[in-house]
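J.: here is my input, please return the structure:
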Amino acid sequence: MDFDHSDKVKALVAKLEAFMDANVYPIEHEIEGWNADPANRWQPWPGIEVMKEKARAEGLWNLFLPHEYGEFSPGLTNLEYAPLAEIMGRVPTSPEFFNCSAPDTGNMEVLAKFGTPEQQERWLKPLLAGEIRSVYMMTEPMVASSDATNISTTIVRDGDDYVINGVKWWISGIMDPRAKLLILMGKSNPEAPRHAQHSTIIIPRDTPGVSIVRTMRVFNNWHSPGGEAEVRLENVRVPASNLILGEGRGFEIAQGRLGPGRIHHCMRSIGQAQRALEVMCRRVENRVAFGKKLSEQSSIRRDVARSFCEIEQARLLTLKAADAMDKYGNKVAADLIAAIKIVAPRMAQTVTDRAIQVHGGAGVCDDTPVADAFLINRYLRIADGPDEVHMNQLGRLKIRQYNLQ
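T.: Sure thing, here's the model as predicted:
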């Protein structure tokens, strides 16, 4: 693996860092304040479209979409995207400015890779243009959805339509008024082999029968404007042409979607951890307790050193996984994707916890970015599959591999 970025990536990194300095860091607290105000709940920050236009004009747009998607892609590999995602991750609200935020990124990849020309025309193009937002519906409240074979929402053929019934929860982004597209995974054939029972289907947000049971808070945060919610689907009817790829292909689609999504989360986690380390170092150099600077305390220096080592280790593993995805495909790189999904959020949670500690009371408020980053990485250890599932699958894979040698 070549550790030197290409001239193309170096130019994008410089442009993105300049954009963040000029446009994003100065308004970070303004956006957080808007999103936290109950009067603005489920309404996007008013400056978002202006910010998106600025990013698009700079060529900082849709950078996430892998190079193999031709006309839809800016031509970057996963490895080339990694440093860019890390920079965006430093401010959790910023990926949307560049049309690089979840769940839209994963949904765009699904449509680009598996969608019909008609599905791409209706849904992918407005997503790529940043004109609408989207939702992915997989997790359910009544079953352990970390084992996706448990998913029980039904997708039943009825003439020229499919009818969907079930309940989903922790559905991110569905409260955003710009969310026009729902992509749902459900059971279409309970008699088929275990991993051929499920399908993936497109549901327009305004389809009759889609209703919000309740909105849900994460660590007491509404995550406005997108939010999370429990959603009921009651006799939701959509044309058969809304099925993606075909009946029984749900697991194939989900794995194609979740691999890149998982590593994108890890790239952003590294950006949050790196920023926390930088904030921590500035704090300890400028804070005096018991007659000397915190930076002169050996325990503080050890925490800084450990944090640096842990970030670098996770960054290298992320780059190795991205490189393997580019060279050999997501399936071959599954072990490295699982490994970094285990490592990166835990690392970021540990580093941000140290940064919180050296800030004392300031560390748990919004005066710095570290408290928010800590919480984000705690729930990332559940999102896109809990740690235990990834460790179980990775352990099984390695045992099989080493016994075949």
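J.: only C-alpha atoms from now on, for both contacts and neighbour counts.
T.: Fine.
J.: now the helices for the protein?
T.: 7-19, 28-36, 48-57, 78-89, 104-114, 117-119, 125-128, 250-285, 298-328, 334-359, 370-380, 387-404 (DSSP state H).
J.: any chance of these in a markdown table, plus distance to Ile201?
T.: Conversion of the helices of the chain to a markdown table gives the following (distance: least, Cα to Cα, whole Å):
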| stretch | distance to Ile201 |
| --- | --- |
| helix 7-19 | 35 |
| helix 28-36 | 31 |
| helix 48-57 | 29 |
| helix 78-89 | 27 |
| helix 104-114 | 11 |
| helix 117-119 | 11 |
| helix 125-128 | 17 |
| helix 250-285 | 9 |
| helix 298-328 | 26 |
| helix 334-359 | 25 |
| helix 370-380 | 25 |
| helix 387-404 | 25 |
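J.: identify the residues contacting Ile203.
T.: Counting by Cα atoms under 8 Å, 6 or more residues apart in numbering, Ile203 touches 181-184, 238, 242.
J.: meant to ask about Ile356
T.: 362-364, 370-371 are the contacts of Ile356 under Cα under 8 Å, 6+ apart.
J.: coming back round to it: restricted to strands, list the contacts of Ile203.
T.: 181-184, 238 (DSSP state E).
J.: what subset of these is buried?
T.: For the ones in strands among the contacts of Ile203, a burial check counting by 16 or more other Cα atoms under 10 Å picks out 181-184, 238.
J.: distance of the residue in the chain sticking out farthest from the centre relative to Arg301?
T.: Most distant residue from the mean C-alpha position of the chain: Gly291, 44.0 Å away (Cα atoms, centre = their mean). Per Cα to Cα, to the nearest Å, Gly291 is found 17 Å from Arg301.
J.: with distance to Pro92 added, can I get the buried ones among the ones in strands among the contacts of Ile203 in a markdown table?
T.: Shown next, in a markdown table, are those (distance: Cα to Cα, whole Å):
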| residue | distance to Pro92 |
| --- | --- |
| Leu181 | 23 |
| Leu182 | 23 |
| Ile183 | 23 |
| Leu184 | 25 |
| Val238 | 34 |
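J.: let's see this one next to it:
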Amino acid sequence: MNFELSDTLLELQQKTRDFIRNEIIPMEADPRFDSHGPHESLRRDLIEKARAAGLLTPHASREMGGLGLTHIEKAIVFEEAGYSWLGPTALNIHAPDEGNIHLMEEVATPAQKERWLRPQVEGHIRSCFAMTEPDPGAGADPSMLRTTATRDGKGYRINGRKWFITGADGASYAIIMARTEDGNATMFLADMDQPGIRLERNMDAMDSCFTGGHGVLVFDNLYVPEEDILGELGKGFRYAQVRLAPARLTHCMRWLGQARRANDAAVEYASRRHAFGKPLAEHEGVGFMLADNDMDIHTARLHIWHTAWLLDKGERCNFESSRAKVVCSEAEWRVVDRCVQILGGQGVTAEKEVMRIFTDMRAFRIYDGPSEVHRWSMARKIVHAAQKAREAAAAQQGGQA
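T.: Below you'll find the model as predicted:
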């Protein structure tokens, strides 16, 4: 892997960095905000700023109006965008839309792309991804899916209840995961303004950086014509991996920007704030935390770049994206937690941006699979690979005999 960035990518990195500092961070004080995230009017204003800067939806293909970034290029740009909690919203690379855009580009029909994807890439509409369900339905284990899709003429009737559906409030369309009568999972596309979809409520959550918050959705005999099936019948879980492996990584990219922002605040404070006769940074306890932050940030970035490099080579990266998700979510969380400690009273109040980053980031260790589920999945693959290696070695020895 070559770690050298091209001149073109360095220019794009600097352009994004300047845009976030000069145009987006000043918007963080905008009052159009509540506990569920930025209001739609604020989102639209942020979108227009990115459009004017030529940075809107950079991960989308050029055919759809994006910049067609590779995964490595996304790693650079998304980290810079993530330096502000409003940056991903401005660039239209926030969750769940970023992952949905990628999935739609890979799987949707030309008609579906024109109906839903193109206006989404242009920043005019938002989407949600409806898979997670209340107990005893699908959560970290998607095989527990209980939402049903029953054949009805030339379409399907969907019934079920979903929750933790990010961006549901105000979304224009949903990608719905439901189980058909043969027991397989299928993805369906549906406009959110239909009578068969009801937003029951918005959930109170630790984070408040996603427009539309996290909703509870009820599907009551929602009719979806067969032309609105996303991809093929019965391949819902396969398409979920098409979406989730890159989406895990883009979470890591964006939150790395937030961790860097928190660390910059901590370094600045520790360098000028004096206690017991010298700057905080010269006290060993604080200095060690700053050094640990640097190591965690660098380690997270290396995992992101390596996995992005593999994705650009065409590898599936289910194992590597799980590994990166665990390493990055925990490393970046440690960085922000240390920054709160270094800032002391300012770290637990709105006097500094770090308190906001702290409350937003904690959920990252849950989103797109808890760390424990990824570790369990990785362990199974490690053991399976070792078993295959033993069988191959035994077969080779038998052949030589």
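J.: returning to that earlier point: nearest to Asp160 of structure 1, of the contacts of Ile356 of structure 1?
T.: For the contacts of Ile356 of structure 1, the closest approach to Asp160 of structure 1 (Cα to Cα) belongs to Ala371, at 50.4 Å.
J.: need the counterpart of the closest one in structure 2.
T.: In structure 2, the residue matched to Ala371 of structure 1 (TM-score structural alignment) is Met355.
J.: am I right that its match is in contact with Gly345?
T.: No: between Met355 of structure 2 and Gly345 there is no contact under Cα atoms under 8 Å: 10.1 Å.
J.: that older thread, buried subset of the contacts of Ile356 of structure 1?
T.: With burial judged by 16+ other Cα under 10 Å, the buried subset of the contacts of Ile356 of structure 1 is 363-364, 370-371.
J.: and the two most separated of those residues?
T.: Using Cα to Cα, the buried ones among the contacts of Ile356 of structure 1 span at most 7.8 Å, a distance reached by Val364 and Val370.
J.: list the contacts for Cys209 of structure 2?
T.: 36-38, 85-86, 360.
J.: quick one: it and Gly37 of structure 2, what's the gap?
T.: On the measure of Cα to Cα, Cys209 of structure 2 and Gly37 of structure 2 end up 5 Å apart.
J.: and what of Leu69 of structure 2?
T.: 27 Å.
J.: so stretch 91-98 of structure 1 corresponds to what in structure 2?
T.: Using TM-score structural alignment, stretch 91-98 of structure 1 pairs with 84-91 in structure 2.
J.: touching the matching stretch from outside, list them.
T.: Applying Cα under 8 Å, 6+ apart, the set of residues contacting stretch 84-91 of structure 2 is 20, 24-25, 27-28, 43, 46-50, 55-58, 78, 81-82, 94, 209-211, 254, 257-258, 261, 357.
J.: again, only this time at 6 Å
T.: Identification of contacts with stretch 84-91 of structure 2 by Cα atoms under 6 Å, 6 or more residues apart in numbering yields 46-47, 50, 56-57, 81-82, 94.
J.: corresponding residue for His359 of structure 1 in structure 2?
T.: Checking TM-score structural alignment: His359 of structure 1 goes with Leu343.
J.: how near is that match to Pro26 of structure 2?
T.: 22 Å.
J.: Asp220 of structure 2 now?
T.: Asp220 of structure 2 is 43 Å from Pro26 of structure 2, by Cα to Cα.
J.: which of the two has more neighbours?
T.: More crowded of Asp220 of structure 2 and Pro26, by other Cα atoms under 10 Å: Asp220, with 15 against 11.
J.: counterpart of stretch 270-288 of structure 1 in structure 2, which residues?
T.: Under TM-score structural alignment, the match for stretch 270-288 of structure 1 is residues 256-274.
J.: what's the closest of the contacts of Ile356 of structure 1 to Gly70 of structure 1?
T.: So of the contacts of Ile356 of structure 1, ranked by how close each gets to Gly70 of structure 1 (Cα to Cα), first place is Val370, at 38.0 Å.
J.: OK, contacts around Phe3 of structure 2?
T.: If a contact means Cα under 6 Å, 6+ apart, then Phe3 of structure 2 has no contacts.
J.: can you put the contacts of Ile203 of structure 1 in a markdown table and add distance to Val163 of structure 1?
T.: Converted to a markdown table, the contacts of Ile203 of structure 1 look like this (distance: Cα to Cα, whole Å):
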| residue | distance to Val163 of structure 1 |
| --- | --- |
| Leu181 | 17 |
| Leu182 | 14 |
| Ile183 | 14 |
| Leu184 | 12 |
| Val238 | 7 |
| Asn242 | 11 |
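J.: filter the residues you listed by whether they're kept in structure 2.
T.: Shared with structure 2 under both residues aligned by TM-score structural alignment, their matches' Cα atoms under 8 Å, the contacts from these are 181-184, 238, 242.
J.: gap between Ile25 of structure 2 and His251 of structure 2?
T.: Ile25 of structure 2 is 20 Å from His251 of structure 2, where distance means Cα to Cα.
J.: which one's more surrounded, those two?
T.: Each of Ile25 of structure 2 and His251 has its neighbours counted (other Cα under 10 Å); His251 has more, 26 against 16.
J.: read off where stretch 151-171 of structure 1 ends up in structure 2.
T.: Under TM-score structural alignment, the match for stretch 151-171 of structure 1 is residues 145-165.
J.: so which bits of the matching stretch are buried?
T.: 145-151, 155-165.
J.: repeat for stretch 200-213 of structure 2
T.: Buried, per 16+ other Cα under 10 Å, within stretch 200-213 of structure 2: 202-203, 207-213.
J.: what do you get for stretch 361-377 of structure 2?
T.: Those would be 361-365, 368-371, 373-374, for stretch 361-377 of structure 2 by 16+ other Cα under 10 Å.
J.: dump those to TSV, plus distance to Lys325 of structure 2.
T.: Compiled in TSV, the buried residues of stretch 361-377 of structure 2 are given as follows (distance: Cα to Cα, whole Å):
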residue	distance to Lys325 of structure 2
Met361	13
Arg362	13
Ala363	12
Phe364	9
Arg365	8
Asp368	9
Gly369	9
Pro370	9
Ser371	8
Val373	11
His374	8
